[in-house]
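# with the sequence up front, the predicted model follows.
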Amino acid sequence: NSVLLECVATGLRSAGLPAAAAQLVPAGDRALVGAMLAAQGLIDVIIPRGGKALVARVAAEARVPVLAHLDGINHVYIDASADPVKAIAIAVNSKLRRTAVCGAMETLLIDRAAPPALQRALIAALADAGCEVRGDATIRALDARAAPATEVSFDTEYLDAIASAAFVDGVEGAIAHIARHGSAHTDAIVAENAATAERFLAAVDSAIVLWNASTQFADGGEFGFGAEIGIATGRLHARGPVALEGLTTYKTLVRGNGQIRP
């Protein structure tokens, strides 16, 4: 962290800005964290980066604005109209490209009306790639390697080679499941039916919603925003991948010539 601070300070100096604008909080001093959370008027925004305990504490105690997300319980919904090749590739990539990133898929939702061969192939592809799939009896019937799901499975961010799976009744069932269990982070639909996909895009209230693309694209750099400091799931100010523009606010400038308001 000290090396990173010096890099930032060097950049500030080269831009003619005060190097002291960047400060390092000593590691392990929890009292200082509490002081920052209460520093109204001194700190414009806090962006917690770390474990769930830290993010939860900031969200609960902060008296200054916060940009944060707590969990990435992300879903991929496979519609009955999905192209099988796309569906399998997107499901596997969304879960296993990097399991510990916040955009990783944690739950696979399968349209009950999808072809049985596709249903089996989805679970088999994940299992073949080293993912433990957890679901109810109908999911486990598709592949003997699937494990039972628990009451909390669909509310769990695994950040590991584990995924929950469930059948839903079409796109409306998927939307309802995500509304109940999702974390408003990133969700995707795989479908060839454009009307179905547009319904999903409009109804799923997440910061990032994708159609026929992996949830692993949940990254500001991938969207052309530049380096990001995180993905915000709140509904005020910046939402989704937050890059430099998301850290700025607005000022309205009015240049008149004597106008008065009647």
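Yep, that arrived. Keep in mind that what you see is a predicted model, and the values were worked out from it rather than measured. Numbering: from 1, shown residues only.
# rest of the way, CA atoms for contacts and neighbours
OK.
# please give the number of neighbouring residues around residue 208.
Using other C-alpha atoms under 10 Å, residue 208 has 24 neighbouring residues.
# how close does the nearest residue to it once chain neighbours are set aside get to residue 125?
Using C-alpha to C-alpha, 6 or more residues apart in numbering and skipping the chain neighbours, the partner closest in space to residue 208 is residue 186 (4.6 Å). Separation of residue 186 from residue 125 (C-alpha to C-alpha, to the nearest Å) stands at 22 Å.
# need the nearest residue in space to residue 32, chain neighbours excluded.
Sequence neighbours aside, residue 25 is the residue nearest to residue 32 in space, at 7.5 Å (criterion: C-alpha to C-alpha, 6+ apart).
# now do the strands in this protein.
For the chain, the strands defined by DSSP state E cover 74-78, 105-111, 132-135, 147-148, 162-168, 186-190, 208-211, 230-232, 240-242.
# can you give me how far the second one is from the chain middle?
What that stands for is strand 105-111. Centroid separation for strand 105-111 versus its chain: 15 Å, with C-alpha atoms, centre = their mean, to the nearest Å.
# do the same with stretch 184-192
That offset, for stretch 184-192, works out to 11 Å (C-alpha atoms, centre = their mean).
# residues making contact with that stretch?
69, 71-83, 86-87, 90, 103, 197, 200, 204-215, 218, 231-233, 240 (C-alpha atoms under 8 Å, 6 or more residues apart in numbering).
# burial of residue 29, as a residue count?
9.
# go on, the one 3 residues further on?
Other residues within reach of residue 32 by the criterion other C-alpha under 10 Å amount to 13.
# how about the helices in this structure?
Secondary structure of the chain (DSSP state H): helices located at 2-14, 30-37, 52-61, 84-96, 116-128, 137-140, 170-181, 194-203.
# residue 244 is nearest to which of the ones you listed?
Residue 244 lies closest, by C-alpha to C-alpha, to one member of those: helix 2-14, at 14.6 Å.
# this is the other structure I want to compare:
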Amino acid sequence: MRLQTGSRYDKIGFNQKLKGDGMMESYMQMLAKRSKDASRSAAKLGTADKNRGLLAVADELVAEQQLILDANAKDIEAAKKKGVKQSLIDRLELSERRIADMAEGLRQIAALDDPVGEVLSMKTRPNGLRIGQKRVPLGVVGIIYESRPNVTADAFGLCFKTGNSVILRGGSDAIYSNQAIVHAVKDGLRKEKLNQDLIILVEDTDRKVVNEMMKMHGWIDVLIPRGGAGLIANVVANSTVPVIETGTGNCHIYVDESADIRMAAEIIENAKTQRMGVCNACESLVIHSGILSKAMPEIVKKLKAHNVEIRGDERACTVSKEIIPASEEDWGTEYLDAVISVKTVDSLREAIDHINRYNTGHSESIITKDYANALQFQDEIDAAAVYVNASTRFTDGFEFGFGAEIGISTQKLHARGPMGLNALTTTKYIIFGNGQIRK
């Protein structure tokens, strides 16, 4: 085995170098140590320094726009050669507008209040001790994600503002795009004399590196998977690092018996077709039998204008020849494509039970004029975001005013829904005394 001969590592399986004790250090261990060191420097940064860095990086993304677009074009070309479906290519593709949005997201994060150092409570005990809680950074945040190179900039911005360092392992399908974006981020940090290891991209696309990353307990403080169901399930099942689960999105829209038909059709069209390859797109339509024959033709017309395949139950199929029979599997499928399922129900109770059985805890919506039904739906649907008379496409950190998001958590511990700044902090107790001892 050849060892390191300079500043680069020779790749033989895992890239390795010789540690001081004669043991071999893997590529991933080396990155994790650098990130751990950077996290300690990040925790000391004041708000003004962090905001200065964010604005510099935002400017650099725009300044290096053409380099990023050229790199992205290489990823797009490779995806097309592999026969990747168009809805997933859309997730991968960057444009001047999307790069501008990435930069604007960083500027919005800079404008937000810094949560680090916030004292959440302070109470005085009978013995005179003053005990409080304060927000502090998590430390090293690891993110494993697929496609979507905009995640690279969003993740950096949120982690940096909260005093964390971040290790990013994107998919091989976006490697050139991610390299270009990280280059711009590091240039912005360098110009402001900030630690460039606050963002580290895992450039080795070997899956063995991902497996090792999941075992970096003690070096990585939290791991956040973003991508398809297979990726998320693998990380949750195999990681020894604590995981914040960002789930898949089998999102439903329920059209209640009292719904405004025009509103329902427009919301469903937006939720399904505005971007089909995203986790907050509507994949499943549930409709009350009392409005089925009136509403479905208008909904079908809207969806067919975008070449959406509609798979429905027996009652839905009788309303339109454009609807093909659905299978049981369709009710629980996240298509990420131009396909939607339609389930007919006879009551709000049946709709809620169906959605809670098949949803993934992401985003659900009801279209109704009945206030009581709206409240019952919001109370009883088990999901991170529950809407009344609005598209599920709004479940997004940018739309929620977070500037960006680290992911959309579908679990119930620590964070749920779009994860902004607060979700990337933890707390510690701070205690003030004046000589107390325990008897």
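Good, I have the coordinates. What you see is a predicted model; the values in this text were computed from it and never measured.
# quick check: TM-score for this pair?
TM-score for the superposed chains, counting by TM-score structural alignment, normalised by the length of structure 1: 0.92, backed by 262 aligned residues with a C-alpha RMSD of 2.0 Å.
# now, of the helices of structure 1, which is deepest in the fold?
By mean neighbour count, with neighbours taken as mean count of other C-alpha atoms under 10 Å, helix 84-96 ranks first of the helices of structure 1 at a mean of 22.
# what range in structure 2 matches that one?
Using TM-score structural alignment, the residues of structure 2 aligned to helix 84-96 of structure 1 are 261-273.
# if we can go back for a sec, of all the strands of structure 1, which one comes closest to residue 36 of structure 1?
Judging those by C-alpha to C-alpha, what sits closest to residue 36 of structure 1 is strand 230-232, at 19.3 Å.
# what does the closest one rub up against?
47, 49, 67-69, 185, 207, 219, 238-243.
# which part of structure 2 matches it?
Going by TM-score structural alignment: strand 230-232 of structure 1 matches residues 407-409.
# can you check stretch 186-199 of structure 1 too?
Counting by TM-score structural alignment, stretch 186-199 of structure 1 sits on residues 363-376 of structure 2.
# chain center to the matching stretch: distance?
26 Å.
# now swap in stretch 250-259 of structure 2 and tell me
Distance, centroid of stretch 250-259 of structure 2 to centroid of chain: 25 Å (C-alpha atoms, centre = their mean).
# ends of that stretch, what's the gap?
22 Å.
# show me what counts as buried in it.
250-257, 259 (16 or more other C-alpha atoms under 10 Å).
# want to throw those residues into JSON lines with distance to residue 404 of structure 2?
Converted to JSON lines, the buried residues of stretch 250-259 of structure 2 look like this (distance: C-alpha to C-alpha, whole Å):
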{"residue": "250", "distance to residue 404 of structure 2": "22"}
{"residue": "251", "distance to residue 404 of structure 2": "21"}
{"residue": "252", "distance to residue 404 of structure 2": "24"}
{"residue": "253", "distance to residue 404 of structure 2": "25"}
{"residue": "254", "distance to residue 404 of structure 2": "28"}
{"residue": "255", "distance to residue 404 of structure 2": "30"}
{"residue": "256", "distance to residue 404 of structure 2": "32"}
{"residue": "257", "distance to residue 404 of structure 2": "36"}
{"residue": "259", "distance to residue 404 of structure 2": "32"}
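# relative to residue 175 of structure 2, which of the residues you listed is nearest.
Closest to residue 175 of structure 2, out of all of those and judged by C-alpha to C-alpha, is residue 250, at 27.6 Å.
# for the closest one, which non-adjacent residue is spatially closest?
residue 334 (4.8 Å).
# when you align them, which residue in structure 1 goes with that neighbour?
Checking TM-score structural alignment: residue 334 of structure 2 goes with residue 157.
# what's the match for residue 196 of structure 2 in structure 1?
Residue 196 of structure 2 maps onto residue 19 in structure 1, by TM-score structural alignment.
# excluding covalently adjacent residues, which one is nearest to that match?
residue 9 (4.6 Å).
# residues in contact with the equivalent of the one you found over in structure 2?
Aligned against structure 2 by TM-score structural alignment, residue 9 of structure 1 finds its counterpart in residue 186. Taking C-alpha under 8 Å, 6+ apart as the criterion, residue 186 of structure 2 is in contact with 57, 196, 199.
# now residue 122 of structure 1
87-88, 91.
# any chance of the residues you listed in JSON lines, plus distance to residue 172 of structure 1?
Listed next are those as JSON lines, based on distance: C-alpha to C-alpha, whole Å:
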{"residue": "87", "distance to residue 172 of structure 1": "19"}
{"residue": "88", "distance to residue 172 of structure 1": "21"}
{"residue": "91", "distance to residue 172 of structure 1": "20"}
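# identify, from the residues you listed, the entry nearest to residue 255 of structure 1.
Using C-alpha to C-alpha, the contacts of residue 122 of structure 1 come closest to residue 255 of structure 1 at residue 91, 53.9 Å.
# so that closest one touches residue 107, yeah?
No: shown here, residue 91 of structure 1 and residue 107 do not form a contact pair, counting by C-alpha atoms under 8 Å, at 9.6 Å.
# what is in contact with these two at once?
Common neighbours of residue 91 of structure 1 and residue 107 are listed as residue 76 (criterion: C-alpha under 8 Å, 6+ apart).
# and residue 244 of structure 1, what pairs with it in structure 2?
By TM-score structural alignment, residue 244 of structure 1 lines up with residue 421.
# measure its match to residue 397 of structure 2 for me?
Residue 421 of structure 2 is 10 Å from residue 397 of structure 2, by C-alpha to C-alpha.
# of those two, who's got more company?
Taking other C-alpha under 10 Å, residue 421 of structure 2 and residue 397 do not tie; residue 421 has more neighbours (25 against 21).
# would you map the strands across the stretch 51-200 of structure 2?
119-124, 130-137, 140-145, 165-169, 199-201 (DSSP state E, counting those that start in this stretch).
# which residue lines up with residue 63 of structure 1 in structure 2?
Checking TM-score structural alignment: residue 63 of structure 1 goes with residue 240.
# ugh, typo on my part, it should be residue 105 of structure 1
Aligned partner of residue 105 of structure 1 by TM-score structural alignment: residue 282.
# which ones are touching its match?
250-253, 268, 271-272, 340, 392-393.
# go on, residue 84 of structure 1?
Taking C-alpha under 8 Å, 6+ apart as the test, what residue 84 of structure 1 contacts is residue 118.
# same question, residue 153 of structure 2
Contact analysis of residue 153 of structure 2 by C-alpha under 8 Å, 6+ apart lists 102, 106, 181-182, 185.
# ok, now residue 180 of structure 2?
Contacts of residue 180 of structure 2 by C-alpha under 8 Å, 6+ apart are 67-68, 71.
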